[in-house]
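J.: Structure for the following, please:
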Amino acid sequence: MSKRSFEAINYMLRPNKNVERKLIVATLKKLQPQFDIPKFRYVGFGSMWFSDFVLVHRYLNICDLITIENQKSRKKRVEFNKPFACIEVRMDEAAIALGDVLDGKQSIVWLDYDGPLKSAMTGDLETAVGEMVSGSMLLVSVNASVDQLRNQKLQGEEVEANVYLADICENEELLNSELRLTANEFPALAAQILHDRIKSAVLEKKPGCEYVPIWSYRYADGVTMVTVGGMIADHMDRDKLRASDASTFAAATGRELFDIDLPVLTEKEKRALDKLLPSEEGLDPRRLEFELRPSEVAAYQRFYLEYPIFGELVG
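T.: This is a model prediction of the structure:
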């Protein structure tokens, strides 16, 4: 019997996803005092781990938390594992739940799919945008492996990857995307598609507002993933966003793809590296007692404060 993702993966122990969450939370902290982040509502897919919920509550002091779970057979398990009393569990399909949980309140919504790009093309995104108010933020994560486009069928016949992509995205311009359908290029294309999808939804459903991109992350803890997101903003909230510290935060790159590519380290290796940091000159891989590529050393040095501690429960 195949396992669902939450049963196969401990979401708290993936270093790149772990760091991604922390960078998103760090960005949100930099939106204060322009935005009263503790008063926001956070809506996500907590699953069994609630890793993002722990960070949002602990570091942003958000107490209005809602997790959406569509597998009704796991209701008791979800309720049992929720780490705080202030988390409300909503058992429903996302497209239905998102229609009434936002309630006209400034919100942060993270549609954190572990499935392919097609997962974000089901209407959830548009439903969320339609219910969000200015100042709210939407993030979307999907699998960005190009293999998801291979050997696919439409109307019973196998089609080329570009044809399948154009069909699921309802965008004929993607028929000309063949050169970008590679392992290296597709994540950037997937991020672009998601940003454009959010932008179109905002233009259609939120007159007087625009979509301001904030996040574009690529990472891999096994499979390549992308996360994009930004703010739905009227002119006042757009100006507040630009005046905030988030506008100059290195990890808030707008539409520019930001790679999170950390090495998997043992606890002993992590301790050895930490003893050498911080370092103005940069770590020299030749000084280490174990093998790491220069790119791995550089990546760790950049994010060593965010790198998860072994057994860390924050996620």
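J.: hey, let's count contacts and neighbours off CA atoms from now on
T.: Will do.
J.: Okay, strands next: where are they in the stretch 1-150 of the chain?
T.: Under the criterion DSSP state E, counting those that start in this stretch, the stretch 1-150 of the chain carries strands at the ranges 41-44, 64-69, 87-91, 107-112, 137-143.
J.: Off-centre distance for stretch 159-173?
T.: Stretch 159-173 has its average C-alpha position 24 Å from the chain's average C-alpha position, going by Cα atoms, centre = their mean, to the nearest Å.
J.: Now do the end-to-end distance for that stretch.
T.: Terminal residues of stretch 159-173 lie 16 Å apart, using Cα to Cα, to the nearest Å.
J.: Pull out the buried residues from it.
T.: By neighbour count with 16 or more other Cα atoms under 10 Å, stretch 159-173 contains the buried residues 159, 161-166, 169.
J.: can you check stretch 294-303 too?
T.: Using 16+ other Cα under 10 Å, the residues of stretch 294-303 that count as buried are 296-301, 303.
J.: Identify those among the residues you listed that sit within helices.
T.: Using DSSP state H to define helices, the subset of the buried residues of stretch 294-303 located there is 296-301, 303.
J.: Now intersect the buried residues of stretch 159-173 with the strands, please.
T.: For the buried residues of stretch 159-173, membership in strands holds for Val159, with DSSP state E as the criterion.
J.: List just the nearest of the buried residues of stretch 159-173 to Leu138.
T.: Cys169 (18.8 Å; Cα to Cα).
J.: For that closest one, give me its contacts.
T.: The contact partners of Cys169, by Cα atoms under 8 Å, 6 or more residues apart in numbering, come to 118, 121.
J.: can you pull the buried residues of stretch 259-271?
T.: Going by neighbour count (16+ other Cα under 10 Å), the buried part of stretch 259-271 is 259-263, 265, 270.
J.: Throw the strands of the stretch 1-150 of the chain into TSV and include distance to Thr27 and mean neighbour count, thanks.
T.: Below are the strands of the stretch 1-150 of the chain laid out as TSV (distance: least, Cα to Cα, whole Å; neighbours: other Cα atoms under 10 Å):
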stretch	distance to Thr27	mean neighbour count
strand 41-44	15	23
strand 64-69	19	21
strand 87-91	22	18
strand 107-112	12	23
strand 137-143	12	24
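J.: Out of the ones you listed, flag the one nearest Gln192.
T.: Nearest to Gln192 among those is strand 137-143; the distance by Cα to Cα comes to 11.8 Å.
J.: helices or strands next to that closest one in the packing?
T.: Based on contacts counted as 3 or more Cα pairs under 8 Å, 6 or more residues apart in numbering; DSSP states H and E, the elements that strand 137-143 packs against are strand 107-112, strand 224-233.
J.: Please give the structure of this sequence too, so both can be compared:
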Amino acid sequence: MTASYQLIDYSVRPAKFAERKMLSEMLGRLKVFGSLETYRYIGFGSIWFSDCVLFHRALGIEHMVSIERELEHEARFEFNNPYRGIELRMGESTDVLPGLDWNQRSIVWLDYDDPLSPAILDDVRTVATRASPGTAFIVSVQSHKLFDNQDPDEQPIHIDDRAKFQQFFGDARTPPEMEPVDLRGWTLSSTSRRIIRLEIEEGLRQVNAARGQGQRLQFRHIAAFEYADGAKMTTIAGVFTDEGQNGLFEGAGFRELAFFREGDEALRINVPMLTPREMRHLDRSLPCPNDAEIDRGPIPQRETNHYAQLYRYLPNFASYEL
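T.: Predicted coordinates for the structure are as follows:
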């Protein structure tokens, strides 16, 4: 498998960029649980370390752990490490995550390039059974197609029905009702998030069996995203709280975020196709609570609506003439 950083710098993909900015805004509200400077970030930095740089600059996080599995490229990761505060851990996430100290509140973003798999769900379970209250947990997976690749000597099998899903993921992780439509198109994004959410809940049931009343943990869902810079991707984001932190969660203002999603719904990040001049024109009408009142000129309504929804999070584009 080709490492994703050898294909493209994800920091310059507009939908991914917007997702990062929205997540950063969400994570800034974790300060009700404790100083953001005391948080630790855990993620997959790649040679670009885009998330580490963003969260260090925007949130002031100083302790970061970047997990990288391409052992043969360790020297290149070390060379591109932008900050002393980033601790590089080489190895598979399945091996690295259990060995971390989970007593510290953390921001964990498991940002996979691959579709959902049993190994990914093992990582999700690891975090769910170890995370401290106040820890934010974000999981991103590719949601174009699912593949059974457990036999390295055979071509991966496209999982397009419940029987194939059950064969790969096992009985315990297979929903009792699953139709072929749940495994294709954007519906697969919803299915992937649902399976991740169930894995988190199962991990919490395991943890809460040993906790007393008032100490039981829950996962408070905050946001979900879908986008396609290339392949379809989906993300689920939330925070672990104990029963005594419900007031802190409600006081943090997560519900006031424009992208807050509590149920199965996700925000589809549709990047508008606009010229820099068109963006500047729309900016003069924003923010505006009613899209119909925006002076859009000759700009299509669809692109106007997408821009009004995302303009605060999109990258700034510069243009020049030769």
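J.: got the buried residues of stretch 294-303 of the first structure as a markdown table, with distance to Arg21 of the first structure columns?
T.: A markdown table is the format used below for those (distance: Cα to Cα, whole Å):
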| residue | distance to Arg21 of the first structure |
| --- | --- |
| Glu296 | 20 |
| Val297 | 21 |
| Ala298 | 20 |
| Ala299 | 16 |
| Tyr300 | 16 |
| Gln301 | 18 |
| Phe303 | 12 |
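J.: biggest helix in the first structure by residues?
T.: Ordering each helix of the first structure by length in residues (DSSP H) puts helix 186-205 first.
J.: After it, which helix or strand is next?
T.: With elements assigned by DSSP states H and E, the helix or strand that comes after helix 186-205 of the first structure is strand 210-220.
J.: matching residues in the second structure for that next one?
T.: Here strand 210-220 of the first structure aligns to the second structure at residues 218-228, judged by TM-score structural alignment.
J.: Not counting that stretch itself, show me its contacts.
T.: Under the criterion Cα under 8 Å, 6+ apart, residues 15-16, 19, 189, 200-201, 204, 232-243, 254-255, 259-263, 265-270 lie in contact with stretch 218-228 of the second structure.
J.: With stretch 79-97 of the first structure instead?
T.: By Cα under 8 Å, 6+ apart, stretch 79-97 of the first structure touches 48-50, 54, 63-72, 75, 78, 123-124, 127-128.
J.: Name the residues of that stretch that are buried.
T.: Buried residues in stretch 79-97 of the first structure, counting neighbours by 16+ other Cα under 10 Å, are found at 82, 87, 89-91, 94, 97.
J.: how about that stretch, aligned to which bit of the second structure?
T.: Mapping stretch 79-97 of the first structure onto the second structure (TM-score structural alignment) gives residues 78-96.
J.: rewinding a little: now distance to Phe310 of the first structure too, for the strands of the stretch 1-150 of the first structure, in TSV please.
T.: Formatted as TSV, these follow (distance: least, Cα to Cα, whole Å):
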stretch	distance to Phe310 of the first structure
strand 41-44	25
strand 64-69	26
strand 87-91	26
strand 107-112	24
strand 137-143	25
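J.: between these, which gets nearest to Leu31 of the first structure?
T.: strand 137-143 (11.4 Å).
J.: mean per-residue distance, the closest one to the second structure?
T.: After superposition onto the second structure, strand 137-143 of the first structure lies on average 0.9 Å away from the residues it aligns with, using mean Cα distance after the TM-score superposition for the first structure.
J.: what separates Ala85 of the first structure from Leu189 of the first structure, distance-wise?
T.: For Ala85 of the first structure, the distance to Leu189 of the first structure equals 40 Å [Cα to Cα].
J.: Please list the members of the buried residues of stretch 259-271 of the first structure that lie in helices.
T.: The subset of these located in helices under the criterion DSSP H comprises Lys270.
J.: Tell me the counterpart of Val239 of the second structure in the first structure.
T.: That one, Val239 of the second structure, aligns with Met231 by TM-score structural alignment.
J.: Neighbours of its match, how many?
T.: Counted by other Cα atoms under 10 Å, the residues lying close to Met231 of the first structure total 26.
J.: pretty sure it contacts Val129?
T.: No. Counting by Cα atoms under 8 Å, Met231 of the first structure does not reach Val129; the two are 10.3 Å apart.
J.: Between these two, which contacts overlap?
T.: Shared between the contact lists of Met231 of the first structure and Val129 (criterion: Cα under 8 Å, 6+ apart) are residues Leu138.
J.: Now do the same contact list for Asp148 of the second structure.
T.: Contacts of Asp148 of the second structure (Cα under 8 Å, 6+ apart): 156-159, 164, 168.
J.: isn't Thr234 of the second structure right next to His144, touching?
T.: No. With contact defined as Cα under 8 Å, Thr234 of the second structure does not reach His144; the gap is 9.5 Å.
J.: the more surrounded of those two?
T.: Neighbour totals were compared for Thr234 of the second structure and His144, and Thr234 leads with 26 against 21 (other Cα under 10 Å).
J.: How about Ser4 of the second structure: what's its closest non-neighbour residue?
T.: Sequence neighbours aside, Asp113 is the residue nearest to Ser4 of the second structure in space, at 7.0 Å (criterion: Cα to Cα, 6 or more residues apart in numbering).
J.: ok so, going back, what's the nearest residue to the match of Val239 of the second structure if we skip its chain neighbours?
T.: In this structure, Met231 of the first structure finds its nearest non-sequential neighbour in Met137, 4.3 Å apart by Cα to Cα, 6+ apart.
J.: What of Met48 of the first structure?
T.: Nearest-residue entry for Met48 of the first structure: Val78, 5.6 Å, with adjacent residues in sequence omitted and distances by Cα to Cα, 6+ apart.
J.: that older thread, next, the mean deviation of the longest helix of the first structure compared to the second structure.
T.: Helix 186-205 of the first structure sits 1.4 Å off on average (mean Cα distance after the TM-score superposition for the first structure).
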